[in-house]
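Q: sequence and predicted structure, then a few things I'm wondering about:
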Amino acid sequence: MRILSIQSSVAYGHVGNSAAVFPLQRLGHEVWPVLTVHFSNHTGYGAWRGPVLDPADVREVIEGIADRGVLGRADAVLSGYQGDPAVGSIVVDTVARVKALNPDAVYCCDPVMGDVGRGMFVRPGIPEFLRDVVVPQADVITPNHFELDFLAGIERGPDGAGGTRTRAAVLDAVDAVRARGPRDVLVTSVLHDEVPEGHLEVLAVSDAGAWAVTTPLLPITPNGCGDVTAALYLAHLRTTGSPSEALARTTGSVYAVLEATIAAGTREIALIAAQDAFAAPPRTFEPTRVR
């Protein structure tokens, strides 16, 4: 599979394309990374160096790929954090061009906006742009629970108060978002009243049904795991055609990365050390059909 991945990049650590490209390559996929920023490190450190690429430069790189006559060979477009509506517009335009050349291509959007405890951490206007413009164009989306509620129009406080509190309510929120475009939805970091204490849930929903995996809540919240999750789910969904199988493989691999990161005692995810978990995803969790 050939994946055009339009995301950020860092020299030190693993977020954006610096988190997504290697796992995809380890699975045997060809990745064409297009960078939106190139920072020294991720912004979670509070300080970083490097440029935010001008949207015109991002577009030029994509035009250069088109000049090679290969844009239509892309099987998928993947995008993550979008810090500027102008870049988001380029992503949407590129998706349209790829699909015009290859109608079988899909677009996977990780709608990065915020999280419980942090609220929205993107620039004002970005959440609404993602909700109203980008997400309706996507075939696959991978929001966390907080982001799902926003996309579904459900009020939730920055501290996580409110929002969907049962699995049925979460599934209703997914259905509301799917009615606007994306057919496959992976919801991460799901916490509702039916999730056992000390655990979280990951939900995969498609036209074929809905499946859940419950995983222990590990004492670590490193940057980049969402980027890895979106990339792996896209890859496994496209290669297996099964949301349940893609869910099992993705959660097994990401959990292995987290365990390796804890063992290493590092702030950055142990992407290289855990690479065998990408090539041969451990069967750590078995999905349960919930609809």
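A: Cool, the structure landed.
Q: only C-alpha atoms for contact and neighbour calcs from this point on.
A: Noted.
Q: end to end on stretch 8-25, go ahead and measure it.
A: End-to-end span of stretch 8-25 (Cα to Cα, to the nearest Å): 17 Å.
Q: buried set for it?
A: Of the residues in stretch 8-25, 8-10, 13-24 count as buried by neighbour count, 16 or more other Cα atoms under 10 Å.
Q: what's the answer for stretch 130-137, then?
A: L130, R131, V134, V135, P136, Q137.
Q: so what's the nearest residue in space to A105 that is not next to it in sequence up against?
A: Residue nearest to A105 in three dimensions, not counting chain neighbours: D75, with 4.5 Å by Cα to Cα, 6 or more residues apart in numbering. Neighbour list for D75: M1, R2, I3, N102, D104, A105, V106 [criterion: Cα atoms under 8 Å, 6 or more residues apart in numbering].
Q: check it against this one:
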Amino acid sequence: MKILSIQSAVAYGHVGNSAAVFPLQRIGVEVLPVYTVNFSNHTGYGAWRGPLISPEDVREVITGIEERGVFPAIDVVLSGYQGGEGIADVVVDAVARVKAANPDAIYACDPVMGNARSGCFVAPAIPDLLRDRVVPVADIITPNQFELGYLTDTAPDTLESTLASVDLAREMGPRTILVTSVERPDREEGTIEMLAADDRGAWIVTTPHLPFKANGSGDVTAALFTAHYRATGSASDALARTASSVFGLLEQTLASGERELQLVEAQEHYAHPRMEFEVRQVR
């Protein structure tokens, strides 16, 4: 499997491509990373250095890959945090060109905007660009519950309202939805959930909620779910594997006392997930 991954990159820590590439490689996926920013560290520190890469330069890198004759072999285009406003058009164009070369290729979009606790943390124009230009051409999207609500102009909280929001999102274009950080009021205390839905149904998985913020965990989640779903065609299997791998990564990071994801140290969790969490069909 080959994935063209168009995301941010940092030198220190693990977010964007700096979070997604290694776990994908560890499960045997060939990744072609294209950077939208090249920062010293993620912006959660409040200070960082490095360039926001212009849409023209991002497009040039993608064109160079195309000129090597690689596009027919690309199975997935994956995008995450997009940085500047012009990146959306670059991504949409890249998806069209890859699919023209390989009609079986799919596009997975992680519509990074923000979360329920912090609100939106991207440039003001990005959420509307994602909703109106990018998500409609995606085959898979991996929003958190907050982002799902923005995309569908809803406020999902219960299982029923989250499923209803998923249905609205699927009407926008993508047929497969992974909702991360599902927090419904009637869930068991100290837990958090993820929900996946496609044409075959909908499934949910519950894991313990670890009490810390882990920048980049969503990027790992989107990458692993996309790869597993592409490989198996099973949303429930992809959900089970992803939940196990990401929980193992977060558990190991928490135990380390470090702020940044222990991405390399936790590699066995990607290669050999423990499959310890039950996936339940809810539709």
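A: Good, I have the coordinates. Everything numeric in this text was worked out from a predicted model, so none of it was measured.
Q: rewinding a little: which among the contacts of D75 of the first structure gets closest to T284 of the first structure?
A: Relative to T284 of the first structure, the closest of these is M1; by Cα to Cα it sits at 25.4 Å.
Q: for the closest one, which non-adjacent residue is spatially closest?
A: M1 of the first structure sits nearest to H29 (Cα to Cα, 6+ apart), 5.1 Å away.
Q: the one you found is in contact with S5, isn't it?
A: No. The pair H29 of the first structure / S5 is not scored as a contact, 11.8 Å apart, by Cα atoms under 8 Å.
Q: who has more neighbours out of these two?
A: Set H29 of the first structure next to S5 and count neighbours by other Cα atoms under 10 Å: S5 wins out with 24 against 15.
Q: isn't there a strand covering that one?
A: Yes. Looking at S5 of the first structure with DSSP: H, G, I helix; E, B strand; the rest coil, it is inside a strand.
Q: ok, it to A20 of the first structure distance?
A: With the distance defined as Cα to Cα, S5 of the first structure ends up 8 Å from A20 of the first structure.
Q: how about the helices in the stretch 51-200 of the first structure?
A: With helices called from DSSP state H, counting those that start in this stretch, the stretch 51-200 of the first structure shows them at 55-67, 85-101, 126-129, 145-151, 167-178.
Q: so of these, which one's packed in deepest?
A: Highest mean neighbour count among the helices of the stretch 51-200 of the first structure (mean count of other Cα atoms under 10 Å): helix 145-151, with a mean of 25.
Q: elements contacting it?
A: Secondary-structure packing of helix 145-151 of the first structure (3 or more Cα pairs under 8 Å, 6 or more residues apart in numbering; DSSP states H and E): strand 114-115, helix 167-178, strand 184-190.
Q: in which helix or strand does A266 of the second structure reside?
A: Taking DSSP states H and E as the definition, one finds A266 of the second structure inside no helix or strand.
Q: give the contact list for the counterpart of it in the first structure.
A: For A266 of the second structure, the aligned position in the first structure is occupied by A274, per TM-score structural alignment. By Cα under 8 Å, 6+ apart, A274 of the first structure lies in contact with A256, V257, A260.
Q: right, and the first one touches D276 too?
A: Looking back up the chat, that one is A256 of the first structure. No. Between A256 of the first structure and D276 there is no contact under Cα under 8 Å: 9.4 Å.
Q: between these two, which one's more packed in?
A: Taking neighbours as other Cα under 10 Å, A256 of the first structure and D276 compare with A256 leading, 23 against 17.
Q: in the second structure, what residue corresponds to the more buried one?
A: Matched to the second structure by TM-score structural alignment, A256 of the first structure sits across from G248.
Q: centroid residue for the second structure?
A: Most central in the second structure under Cα atoms, centre = their mean is A222, positioned 2.7 Å from the mean C-alpha point.
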